[in-house]
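Coordinates for the following, if possible.
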Amino acid sequence: MATFLGIDYPTCWFLLVGAVFTGYIILDGFDLGAGIIHLFFTKEESRRIALNAIGPVWDGNEVWIVIGGGALFAGFPEVYASLLSAFYVPFILFLLGIIFRAISIEFRSKEPMLWWRRMWDISYCASSTLIAFLLGVILGNVTEGINMGPDHVFRGSFTEFLNPYALLTGVTTVALLMMHGAIYLVMKTENRLYTKLTLIVKDATIFFVIMILLTSFYTLLYLPKMAAVIRNYPELFVVPVMMVLTIANITRQITKRKYLYAFISSAVTISLLMILVAMELYPNMLVSTQSPANNLTVYNASSSQKTLGIMLVVAAIGVPLVVGYTTFVFVTFKGKVKLDEMSY
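Predicted coordinates:
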């Protein structure tokens, strides 16, 4: 089997797909978080400032989900097919959320009427919350396993997705992105809105800490297989330890009002959570609750070695370009938000 830097091609693509989706959650996550807390701002000026804080970057951040979907299709077409067919309804709702979030941001400032702007404010908040919740629900179901037959076709119903663990993961994801988005906004604002956001950040962080503790307890009690990996490989215990330390550092930096460091710690927390999921899944990508023989793994669901090799070259060229563009945008629009005639 062909390797890259000593890692076989299917595992390389597993890591690449995971890294791209992690990048999406980190980058579009603070956009979603800003939308979730949007209705907490009561003044028109505050809402405009909050929208303009993400204005230059939100649509570029969505590119990462497109790259992630393309990477999954290229590297693991059978996983792509089974995943999207199984989660058909959640993904349709996810796409509707993406659409309504975009038009809410763009349409809000087109008319001056109060009812018009309030309508799109509610749509923006609702769609952002829906996207974040569905991301958590899908992740929770993938982690727990789905009712998949030997032909890798989903045998269950939509209601199976709304199990306690998936719902808990969905709410935890909303809490995480609320905190992530609030920290980003507080870095971009000043004066009275900055003061209000310092309070929202604290409340959102408390909400996230409570939810991550509940999710962790549920996981240890009802999903012991997730802890089995760490028991079998004790050196991996460093990952949950690092996650606890980064969450503690978020609260520490917020207390000291060093929000850039808090934002970095929040991004690292998201990365470590995704690493924990990857650790639990590998070498599986989709786990069947019917039988382990039905699982889709990085080996039985990957494209041919030649395809993976060619696409690795494409990824080696394309991903740095996207990273460079993203970095350029953030550097260009750094600093506090100021309203002008070109603002939302």
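
going forward, measure contacts and count neighbours with C-alpha atoms only.
Will do.

contacting residues around Ile26?
Residues in contact with Ile26, defined by Cα atoms under 8 Å, 6 or more residues apart in numbering, are 267, 270-271.

Leu223 too?
Neighbour list for Leu223: Glu144 [criterion: Cα under 8 Å, 6+ apart].

As a check, name the ranges of all strands in the stretch 201-344 of the chain.
Counting by DSSP state E, counting those that start in this stretch, the stretch 201-344 of the chain has these strands, from start to end: 284-286, 296-297.

before we move on, the earlier item: nearest to Leu197, of the contacts of Ile26?
Nearest to Leu197 among the contacts of Ile26: Ala267, at 18.7 Å, using Cα to Cα.

number of nearby residues for that closest one?
Residues lying near Ala267 (other Cα atoms under 10 Å) number 20.

picking up where we left off before, closest to Val322 out of the strands of the stretch 201-344 of the chain?
The closest of the strands of the stretch 201-344 of the chain to Val322 is strand 284-286. By Cα to Cα, the value is 25.3 Å.

Please give the structure of this sequence too, so both can be compared:
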Amino acid sequence: MLADIWFFLWGLLWAMYFVLDGFDLGAGTLMPFVAKSDDEKRTLLNAAGPFWDGNEVWLITAGGVTFAAFPQVYAAMFSGLYTALMLLLFALIVRAVSFEFRGKLDGPGWRKLWDGCQFVGSAAPAILLGVAFANIFAGLPVAEDGFIRAGILDLLNPYGLAGGVLFLTLFMVHGAIWLCIRSGGELHARARTAATVLWPVLVFVVLGFLVMTAVSTNLYANYLENPVLLLVPLVAVAGLVSMRVFIGARAWWKAFFASAATILGCTFFGIVGLFPALIPSSIDAAYSLTTRNASASELNMTIMLGVAAVFVPIVLIYQFWTYKTFATRLTQDDLDYDEAY
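Sure thing, here's the model as predicted:
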């Protein structure tokens, strides 16, 4: 029972990370396309400024839960996904440094270098996360000893790449909407155009991914056995449709929450489809890592549940305060502030 609870908490932590860090990854990916002047680039960076590092708490937490609640899964991931995970880590490091170093010198070459790092450090994690999760959905070659017999090139299959495109597109739309909330002038206009243009692209990518999922995975089995579970992907559909309505109405906060619902629905579509497996084996279903054979002890998960009950609300309160305080439209005064990027 506790293992099943932690399975869904594990999925929720990943979903929270995708929703919260997704918009600043998406905004960073859009930088070369929507931010033209130096002030517009600084506005884009400051739109994510008070939030991006706090958002990554959810990534650390999701990784920590994997390690503590499902240690065999953690070990297996680093046996077969080590290169991909290291690339993800290095990309996030480069992105973090780009925030801090860009404004240290005034030379155009210096700033162009860190603008490029911001783009790569934003786009690469989105793609890598999508590739990794799509491969997990399809199943990885988990052998009898619990190790994954795969390398980075094995992950770059058509379905894995489709997952990368899906995550990148989801995050770019999410980021464009966030920029519409926090920016004005020409940057706001370009972000609005980006959100409008990317939405139908996202619909096309989602539909293509769903078709490929039916061919490449067994995710639909749980839904066919329990049709009531179809309410989960319906959340994503409702969010996707509502997003377009709110974009058209220029209701940006509503569009943002609709985009968040889309990401949550897409994530839990995969999580619910996987259950009870965390990493299905493409070699033999008996070798799959599940909530039954890959979880920590009951005592360990009980202690973790108590710790989570105390600290997760603290993180949520802190982040609520942060968004309530800083999620306003940026002005020139904000860019002139000494601590601004």
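
Overlay them and tell me the TM-score.
With the length set by TM-score structural alignment, normalised by the length of the second structure, the two chains reach a TM-score of 0.96; 336 aligned residues with a Cα RMSD of 1.1 Å.

what residue of the second structure matches up with Ser128 of the first structure?
Ser128 of the first structure maps onto Ser122 of the second structure when the alignment is built from TM-score structural alignment.

Provide a list of residues in contact with that match.
Contacts for Ser122 of the second structure were tallied using Cα under 8 Å, 6+ apart; they are 24-26, 28-29, 91-92, 95.

Mean distance between the helix or strand hosting it and the first structure after superposition?
Here Ser122 of the second structure sits within helix 108-138, counting by DSSP states H and E. Once the two structures are superposed, the average separation between helix 108-138 of the second structure and the matching residues of the first structure is 0.6 Å (mean Cα distance after the TM-score superposition for the first structure).

residues touching the closest residue to the match of Ser128 of the first structure other than its chain neighbours, list them.
In space, Ser122 of the second structure comes closest to Leu25 once its chain neighbours are excluded; the distance is 4.5 Å by Cα to Cα, 6 or more residues apart in numbering. Taking Cα under 8 Å, 6+ apart as the definition of contact, the neighbours of Leu25 of the second structure are 122-123, 125-126, 171-172, 175.

If you rank those residues by neighbours, which is first?
Note: the member of the contacts of Leu25 of the second structure with the most neighbours is Phe171, at 33 neighbours, neighbours being other Cα under 10 Å.

Residue in the first structure paired with that one?
The alignment partner of Phe171 of the second structure in the first structure, by TM-score structural alignment, is Leu177.

hang on, its match is in a strand, isn't it?
No. Residue state for Leu177 of the first structure (DSSP: H, G, I helix; E, B strand; the rest coil) corresponds to helix; a strand is not indicated.

Tell me how far it lies from Val314 of the first structure.
Spatial separation of Leu177 of the first structure from Val314 of the first structure under the definition Cα to Cα, to the nearest Å is 31 Å.

What of Asp59 of the first structure?
In this structure, Asp59 of the first structure and Val314 of the first structure are separated by 23 Å, where distance is defined by Cα to Cα.

got it, and Leu27 of the first structure?
When distance is defined by Cα to Cα, Leu27 of the first structure is 22 Å away from Val314 of the first structure.

the more surrounded of these two?
Using other Cα under 10 Å as the criterion, Leu27 of the first structure and Val314 rank with Leu27 on top: 21 against 11.

corresponding residue for that one in the second structure?
Taking TM-score structural alignment, the alignment pairs Leu27 of the first structure with Leu20 from the second structure.

wait, doesn't its match sit right on Asn55?
Yes. Because the distance of 5.5 Å satisfies Cα atoms under 8 Å, Leu20 of the second structure is recorded as touching Asn55.

hey, where'd the helices end up in the first structure?
All helices of the first structure, identified by DSSP state H, fall at 9-36, 44-54, 58-61, 63-75, 77-86, 88-107, 114-144, 164-188, 191-222, 225-232, 238-255, 259-281, 305-332.

Would you indicate which residues of the fourth one are buried?
Read that as helix 63-75 of the first structure. Using 16 or more other Cα atoms under 10 Å as the test for burial, helix 63-75 of the first structure gives 64-65, 67-68, 71-75.

what's the answer for the last one, then?
Using 16+ other Cα under 10 Å as the burial criterion, the residues of helix 305-332 of the first structure that qualify are 305, 308-309, 311-312, 315, 322, 326.

now swap in the fifth one and tell me
Along helix 77-86 of the first structure, the positions that meet the burial threshold by neighbour count (16+ other Cα under 10 Å) are 77-80, 82-83, 86.

any idea how far Gly160 of the second structure is from Trp52 of the second structure?
Here Trp52 of the second structure is placed at a distance of 26 Å from Gly160 of the second structure (Cα to Cα).

before we move on, back to that, just the contacts of Ile26 of the first structure now: which is nearest Ser343 of the first structure?
Taking these together and measuring to Ser343 of the first structure by Cα to Cα, the closest member is Ala267, at 27.4 Å.

The closest one maps to what in the second structure?
Alignment of Ala267 of the first structure against the second structure is given by TM-score structural alignment, with Ala260 as its counterpart.
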